[in-house]
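Participant: can't give you the sequence, but here's the structure:
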């Protein structure tokens, strides 16, 4: 089970590592788009865009349906929940580390006579 979760996260983060795919996901957050529409801002071929979409599909982030000659894509945000859960662990770590740093910085410095000159 843990190995499956690790593999799924690896696939997800690999898909998200590419700026073109992240931009495609952002476009899909606004609604369904054809592969051609997803390719347009990048001036890439349908084949190149389709490869990006396949990576996103493999990660579970995109669902594609064929309507006539059009390949229509929509965002499936569910896999992002696993990434969010994974990142929240580190958010807690950094929050507690930064809280400890803030506390340490707010204490008077004994070498400067409690922070007072004189």
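Facilitator: Okay, I see it. Remember, it's a predicted structure, so these values are computed and weren't measured experimentally.
Participant: only C-alpha atoms from now on, for both contacts and neighbour counts.
Facilitator: Will do.
Participant: residue nearest the centroid of the chain?
Facilitator: In the chain, the centroid-proximal residue (Cα atoms, centre = their mean) is residue 16; its distance is 5.5 Å.
Participant: can you tell me the closest non-neighbouring residue to it?
Facilitator: Nearest residue to residue 16, sequence neighbours excluded (Cα to Cα, 6 or more residues apart in numbering): residue 22, at 5.8 Å.
Participant: in addition, the following structure is provided for comparison:
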């Protein structure tokens, strides 16, 4: 596996990061808005966002004094291709992925 794949799968392994991705499916969000539903410090959320950014799953942009997070769905493409090589996975359907992430939030 490439380093990028390692980073992608490591980022997806954490339930908090999957929940953040599910939130970002709806729209870009300010870091403080991302942190709001979680019972952890802003510093802890920032670490999760750093992992997601390093993996390429999200991007962060400063707009004025506010840092915004944006989902980068194309980042899953390499992982999807890798999984398809096993013949057990179809191409990632982003609608199905959204449903999966929404279900994870409910658990």
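Facilitator: Received it, and whenever you're ready, just let me know what you need. Just so you know, these numbers come straight off a predicted model, no measurement behind them.
Participant: circling back to that earlier point, so the residue nearest to the centre of the first structure sits against residue 26, correct?
Facilitator: No - Residue 16 of the first structure is beyond contact range of residue 26, at 11.2 Å (criterion: Cα atoms under 8 Å).
Participant: residue in the second structure paired with the residue nearest to residue 16 of the first structure?
Facilitator: Under the alignment (TM-score structural alignment), residue 22 of the first structure pairs with residue 18 in the second structure.
Participant: which helix or which strand is home to its match?
Facilitator: Take DSSP states H and E as the rule and residue 18 of the second structure turns out to sit in helix 15-26.
Participant: give the buried residues for that helix.
Facilitator: Within helix 15-26 of the second structure, the residues that qualify as buried are 16-25, counting by 16 or more other Cα atoms under 10 Å.
Participant: how big is the offset of it relative to the first structure?
Facilitator: Its aligned residues in the first structure lie a mean 0.5 Å from helix 15-26 of the second structure after superposition (mean Cα distance after the TM-score superposition for the first structure).
Participant: what does that helix rub up against?
Facilitator: Identification of contacts with helix 15-26 of the second structure by Cα atoms under 8 Å, 6 or more residues apart in numbering yields 11-12, 34, 48-49, 52, 69-71, 98, 101-102, 104-105.
Participant: now swap in stretch 68-80 of the first structure and tell me
Facilitator: Contacts for stretch 68-80 of the first structure (Cα under 8 Å, 6+ apart): 12, 25, 28-29, 31-35, 59-66.
Participant: could you list which of those residues belong to helices?
Facilitator: Using DSSP state H, the members of the contacts of stretch 68-80 of the first structure that fall within helices are 12, 25, 28, 35.
Participant: give the aligned equivalent of residue 49 of the second structure in the first structure.
Facilitator: In the first structure, the residue matched to residue 49 of the second structure (TM-score structural alignment) is residue 53.
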